[in-house]
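> How does the following fold in three dimensions:
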Amino acid sequence: MLKELIELGKAIIISIIAAFLIMTFVFETVSVDGHSMDPTLQHKNRLIVEKVSYYFREPKPEDIVVIKYPGDPREKFIKRVVAVGGDKVRIEDGKLYVNNIAKEEPYILETMDSQIDDNFQNDVEIPKGTIFVMGDNRNNSMDSRYPDVGFVKLKMVVGRAAFRIFPFSSFGKIN
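Predicted coordinates for the structure are as follows:
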C-alpha cells in the first residue's frame, strides 16, 4: 500500500513538472478580452498560443501575437505585428504605411479615425529588438500608437496565436 502511494506521488509530481514545462516553453491557452482584434478574433474566443517558433525566429509582420502589456506585464494583449525593427511607420489619412508603402490590410474592421492618428508621432523608425503592433479594430485598440504600449521589446512577446479552440464553430488555424 505504501509503495503504491509513493508511486502515485511520483506520477503526480512528474505530471505537474511536465505541465509546467509545457506551459512555460511550448504553448498556453488565452482568452480574448475585448474587441481590439475584431473581426479576426472576437471577445471571449479561446486561443492556443504557441511559443516554440519564436525561439528560432523573430515575429514577422502579419503575425498575431500575445504580448505582455508594457504598462503592467501581468496583463496580456493580443495584437497583430505590423512592423519590425528597422521598419519605418507612418499613419496618414487613416492608412498605415510601412517603409513608405501603404499596407493592404483586408483584415481590419474599418479605416482608422483621424483623431487616433493624431496621438501617434509619424515617421518613426522601429528600434531593433522591438516590434510595432496594432489591433485589427484600429479605432478600439490600445496598441503601439500609444506611449504606454509603444515599441514592444521582443522579450515581452509571449507567443504566436496559432489556433482558435472556442467557440467550436470557429475552431481552427488563425490567419
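> use CA for all of it now, contacts and neighbours both
Noted.
> Check which helices and strands the helix or strand hosting Ile116 is in contact with.
Ile116 is part of helix 114-117 when elements are defined by DSSP states H and E. Judged by 3 or more C-alpha pairs under 8 Å, 6 or more residues apart in numbering; DSSP states H and E, helix 114-117 is in contact with no other helix or strand.
> if you set the cut-off to 10 Å instead, what comes out?
Here helix 114-117 touches strand 88-92, strand 95-98, going by 3 or more C-alpha pairs under 10 Å, 6 or more residues apart in numbering; DSSP states H and E.
> Just put those strands in CSV and tack on mean neighbour count and distance to Ala19.
Formatted as CSV, the helices and strands packed on helix 114-117 follow (neighbours: other C-alpha atoms under 10 Å; distance: least, C-alpha to C-alpha, whole Å):
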stretch, mean neighbour count, distance to Ala19
strand 88-92, 20, 40
strand 95-98, 18, 40
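> for those strands, which one sits closest to Lys173?
strand 95-98 (25.7 Å; C-alpha to C-alpha).
> on that earlier part again, and the helix holding Ile116, how far out from the chain's middle?
Taking C-alpha atoms, centre = their mean, to the nearest Å, the mean C-alpha location of helix 114-117 is offset from the chain mean by 23 Å.
> Now tabulate the helices and strands packed on helix 114-117 in TSV and tack on distance to Tyr55.
Shown next, in TSV, are the helices and strands packed on helix 114-117 (distance: least, C-alpha to C-alpha, whole Å):
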stretch	distance to Tyr55
strand 88-92	25
strand 95-98	25
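> One more sequence to fold, the one below, so I can look at both together:
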Amino acid sequence: MKKRKVSFKQVFKEIISTVVLALIIALLIIKFIGSTTIVDGISMEPTLKTNDFILVNRIGFLLGDLEPGDIIQFHSPNNKKKDFIKRVIAVEGDTVEIKNNRVFVNGNELVENYTMTKGITGYKDEKHWEIGKDEVFVLGDNRDYSNDSRTFGPIKKDSIVGIAFLRIYPFKEIKKF
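Model prediction:
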C-alpha cells in the first residue's frame, strides 16, 4: 500500500472549512432555537443572581403553552432594547389579585417556595388584573426589588424571547429549571 502524502495547505483548508461550518450552525441555533443571557440585577433572587449565565429556549413556548412557574426572558414593555427575566404567575384567562400583601391567582393564594420574602411587603393597595388573550402576568422572585407586571401590567406573548431552562454558570450552581 502506498502512503498518501497530505499537504499542510490541504489540512489547513479542511480545518478552516470545518470551523466556518461549525460557526454557521452555532449562529443559526442561537438565532432560531436557543440563546444565552447573563442575569443583571437582584429581581429574581434567590433563584437567579447577578452574573448567572443561563440558556433560553427560543422556540419551546411557541410549540406549547406557557405555564405558571416558567421563568421567561422578554422585551421590556418600556424599552424594547432591554430584556427582563421574570417568573410567569398567571396565563390567559386567569385573574391575579394582590390583597394584604399576598398574591392570589383565581382566588387561591400562591404557595411560593422560591420567593425572597413571603408575600409582597409594603404593598398597601389592593390590585386586580384580568389576563387577556395572548398575555401572561410575571413577577420577580425578589418581590420587593422587582419591576414587573405590578408596574406595567400583563405582557404580550409576542414580547417573549424564550423560556429559561438551564443555568450553566456559576459551574457549582448548574441547574435545570
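> TM-score for the pair, please.
Superposed pair, TM-score by TM-score structural alignment, normalised by the length of the first structure: 0.86. Supporting alignment: 168 aligned residues with a C-alpha RMSD of 2.1 Å.
> in the top helix by length along the second structure, what's buried?
Assignment by DSSP state H gives helix 8-32 as the longest helix of the second structure. Neighbour-count burial for helix 8-32 of the second structure, counted by 16 or more other C-alpha atoms under 10 Å, picks out Ile30.
> how much does the next helix or strand after it stray from the first structure?
Following helix 8-32 of the second structure in sequence order, the next helix or strand is strand 34-38 (DSSP H and E). Compared with the first structure after the fit, strand 34-38 of the second structure shows a mean deviation of 0.9 Å (mean C-alpha distance after the TM-score superposition for the first structure).
> Now whichever residue in the second structure pairs up with Gly34 of the first structure: which helix or strand?
Alignment note (TM-score structural alignment): Gly34 of the first structure maps to Gly41 of the second structure. Assigned by DSSP H and E, Gly41 of the second structure belongs to no helix or strand.
> and stretch 104-114 of the second structure, how far out from the chain's middle?
Taking C-alpha atoms, centre = their mean, one finds stretch 104-114 of the second structure lying 20 Å from the centre of the chain it belongs to.
> what's in contact with it?
Contact partners of stretch 104-114 of the second structure, identified using C-alpha atoms under 10 Å, 6 or more residues apart in numbering, comprise 44-47, 69, 89-91, 93-99, 102-103, 118-119, 128-130, 141-142.
> and those, which are buried?
Among those, those buried by neighbour count (16+ other C-alpha under 10 Å) are 44-45, 47, 89-91, 94-99, 102-103, 119, 129-130, 141-142.
> Run a quick neighbour tally on Ile59 of the second structure.
14 (other C-alpha atoms under 10 Å).
> And the closest residue to it other than its chain neighbours, how far from Ile25 of the second structure?
Of all residues not flanking Ile59 of the second structure in the chain, Ile33 sits nearest, at 5.7 Å (C-alpha to C-alpha, 6 or more residues apart in numbering). Ile33 of the second structure sits 11 Å away from Ile25 of the second structure, going by C-alpha to C-alpha, to the nearest Å.
> What of Val96 of the second structure?
From Val96 of the second structure to Ile25 of the second structure the distance is 42 Å (C-alpha to C-alpha).
> which ones are touching Gly162 of the second structure?
Gly162 of the second structure neighbours (C-alpha under 10 Å, 6+ apart): 33-35, 55-62, 66, 71-74, 85.
> Which strand or helix spans the equivalent of it over in the first structure?
Taking TM-score structural alignment, Gly162 of the second structure has Gly159 as its aligned residue in the first structure. Assigned by DSSP H and E, Gly159 of the first structure falls within strand 157-166.
> Please pull up the equivalent of Lys31 of the second structure in the first structure.
Under TM-score structural alignment, Lys31 of the second structure pairs with Thr24 in the first structure.
> again with Asp144 of the second structure
In the first structure, Asp144 of the second structure lands on Asn139 (TM-score structural alignment).
> Settle this for me: that match is touching Arg145, isn't it.
No. Counting by C-alpha atoms under 10 Å, Asn139 of the first structure stays clear of Arg145, with 11.2 Å between them.
> Residues that sit against both of the two, list them.
Ile116, Asp117.
> ok so, going back, show me what secondary structure element comes after the helix holding Ile116 of the first structure.
According to DSSP H and E, the helix or strand after helix 114-117 of the first structure is strand 124-125.
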